[in-house]
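Enquirer: With the sequence up front, the predicted model follows.
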Amino acid sequence: MNWAAIWAIYKVEMMRFFRTLAQSFISPVLSTSLYFVVFGAAIGSRIDQVDGVSYGAFIVPGLVMLSVITQSISNASFGIYFPKFIGTIYELLSAPINFLEVVLGFVGAAATKALFIGLVILGTSSFFVDLEIQHPVAMISFLVLTCLSFALFGFIIGIWAQNFEQLQLVPLLVVTPLVFLGGSFYSISMLPAVWQKITLFNPVVYLISGFRWSFFGTADVPIGLSLLAIATFTCLCLAAIWWIFRTGWRIRN
């Protein structure tokens, strides 16, 4: 394993993040505050508790997951797309490093950025509601796994995209709606029976449910299914990336 190459890629990607650190810090703080004003105050005044948890605290895991998923995808997709756009990806392909080292550098940096944003949102939320994390180890584990898995997915999108419009297509039209419909701001038990069954086909439900369980000890689906879902998604992304580098799809041409 060429750790020097991994560190070089990782450092370059993180330097780009630190150049806009103020923007990266202020944006999630403002967006989280607005969510609490709109959802916590307006809707929370009409919904007292959900599963024995105050509504303001209930939406915190969903807010964190929403930002972490979107940030992981956008950071990883742009990180690999930009070298394709300017042509420097051929320097990576000709360097004495394998695909795993390239992926670790780009995905590791994207996951680190998303993890930072998630922790910032979590810290901001503590100013609005009283948070009690029942399973802190599980919370960190779910957060890290989500950052890594969706950074891998974003890496695939960055390779697939042939222009900046396609780069935003999947996150805006597919991922964001799935997150909003995945129980970010409500419990699926509040839905009619038919819609509860339909919602279970949304893979994001299992991620948000497992993450919420680490906070409050309650979940819409069994915690084992949540772990299985994120493990399966991660393995599928790794398999797809292995195939991409093996065949050179959308890279060498």
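Expert: Thanks, I have the structure now. All of these numbers come straight from a predicted model, not from anything done at the bench. Numbering: from 1, shown residues only.

Enquirer: switch to C-alpha atoms for all contacts and neighbour counts from now on
Expert: Will do.

Enquirer: Would you state the strands of the stretch 101-250 of the chain in chain order?
Expert: In the stretch 101-250 of the chain, no segments count as strands under DSSP state E, counting those that start in this stretch.

Enquirer: That one: helices as residue ranges?
Expert: Using DSSP state H, counting those that start in this stretch, the helices of the stretch 101-250 of the chain run over 136-160, 164-170, 176-180, 193-199, 203-216, 223-247.

Enquirer: before we go on, here's another structure to hold up against the first:
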Amino acid sequence: MSFNARSAWSIYRRELWRFLRTAFQSVLAPVLTTSLYILVFGSAIGNRMPDVGSVDYGAFIIPGLLMLTLLGETTSNSSFGIYMPRFTGTIYELLSAPVGVAETLAGFVGAAATKSLILAAIILLTARIFVPYDIAHPVFAFVFILLVAASFSLFGFILGIWADSFEKLGIIPMLILTPLTFLGGTFYSIADLPAPWNTVALANPIVYLVSGLRWTFYGSADVSIWVSLALTLAFLVACTAIIAYIFRTGWRLRN
């Protein structure tokens, strides 16, 4: 069966329009929160903090704060996008239509990833108002942000299918992703942690995402960029395989 670009575009356009209708809430809240972090930790406290490596502390925390917002918003947007059709029953119209898994994912996940890229661009522009910073590898930064956005859009898609209540939609982003991101080197380098915590921190998967994005900004990080890329790609492939299984078996979609 060939890829139906029109079906994918229709889903993508509908989901993106839903985001634009609530853009004030969807963009303003995370941008304000991130700006407050940058203002307090970057501008106010950052002036009193020593440089981390050769990077000013205020600039050092920007990739971590960007990742904090990116993970939470991408997962929430994608999970809500598929949960609402299940909640209202319109998912059966999608399942009965001549639309395959590829078109569905391209539409839902593509829209969620686009929202995340727009949000990331706004946050980076806002951050420059408070803290001067440079991006050493802009192409790598774009590709890495795109991979993370796509991966966690897929993860959010799985979460939206798994959840059977609005409360469950917020469990993973609020109680798991956010704490792991704070403990993943957002405000510090894990190399500065005392033993054995510097080794224990490597068990946190978010460390590799924050470290990878930080490398694209400043050319140095706690973990090799290739390890970060490999783990991100592995997570993307794993999420894609899980979604393919869900659509093949109809788990939580047809009941």
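Expert: Perfect, thanks for sending it. Note that this is a predicted model, so its numbers are computed, not measured.

Enquirer: coming back round to it: can I get the helices of the stretch 101-250 of the first structure in a markdown table with distance to residue 39 of the first structure?
Expert: Formatted as a markdown table, the helices of the stretch 101-250 of the first structure follow (distance: least, C-alpha to C-alpha, whole Å):
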| stretch | distance to residue 39 of the first structure |
| --- | --- |
| helix 136-160 | 23 |
| helix 164-170 | 26 |
| helix 176-180 | 13 |
| helix 193-199 | 21 |
| helix 203-216 | 17 |
| helix 223-247 | 26 |
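
Enquirer: okay, those helices in TSV with distance to residue 103 of the first structure and mean neighbour count next?
Expert: Shown next, in TSV, are those (distance: least, C-alpha to C-alpha, whole Å; neighbours: other C-alpha atoms under 10 Å):
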stretch	distance to residue 103 of the first structure	mean neighbour count
helix 136-160	8	22
helix 164-170	18	15
helix 176-180	24	17
helix 193-199	32	12
helix 203-216	23	24
helix 223-247	8	16
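
Enquirer: out of those, nearest to residue 93 of the first structure?
Expert: helix 223-247 (9.4 Å; C-alpha to C-alpha).

Enquirer: How about residues contacting that closest one?
Expert: 99, 145-146, 148-150, 152-153, 156, 203, 206-207, 209-210, 213, 250-251 (C-alpha atoms under 8 Å, 6 or more residues apart in numbering).

Enquirer: with the second structure superposed, average distance for it?
Expert: The superposed helix 223-247 of the first structure is, by mean C-alpha distance after the TM-score superposition for the first structure, a mean 0.7 Å from where its aligned residues fall in the second structure.

Enquirer: so where is that helix in the second structure?
Expert: Taking TM-score structural alignment as the measure, the second structure aligns residues 225-249 with helix 223-247 of the first structure.

Enquirer: What lines up with residue 86 of the first structure in the second structure?
Expert: Residue 86 of the first structure maps onto residue 88 in the second structure, by TM-score structural alignment.

Enquirer: ok, how many other residues are close to that match?
Expert: Residue neighbour count, defined by other C-alpha atoms under 10 Å, stands at 9 for residue 88 of the second structure.

Enquirer: Need the counterpart of residue 38 of the first structure in the second structure.
Expert: Match for residue 38 of the first structure (TM-score structural alignment): residue 40.

Enquirer: That match: what secondary structure?
Expert: Following DSSP: H, G, I helix; E, B strand; the rest coil, we place residue 40 of the second structure in the helix state.

Enquirer: so who does the closest residue to it other than its chain neighbours touch?
Expert: What sits nearest to residue 40 of the second structure in space, not counting adjacent residues and going by C-alpha to C-alpha, 6 or more residues apart in numbering, is residue 46, at 7.9 Å. By C-alpha under 8 Å, 6+ apart, the contact set of residue 46 of the second structure is 40, 56-58.

Enquirer: quick check, nearest of the residues you listed to residue 163 of the second structure?
Expert: residue 40 (35.3 Å).

Enquirer: Now do the residue nearest to the spatial centre of the second structure against residue 20 of the second structure, distance only.
Expert: Geometric centre of the second structure, nearest residue: residue 71, 2.9 Å, by C-alpha atoms, centre = their mean. To residue 20 of the second structure, residue 71 of the second structure is 19 Å away according to C-alpha to C-alpha, to the nearest Å.
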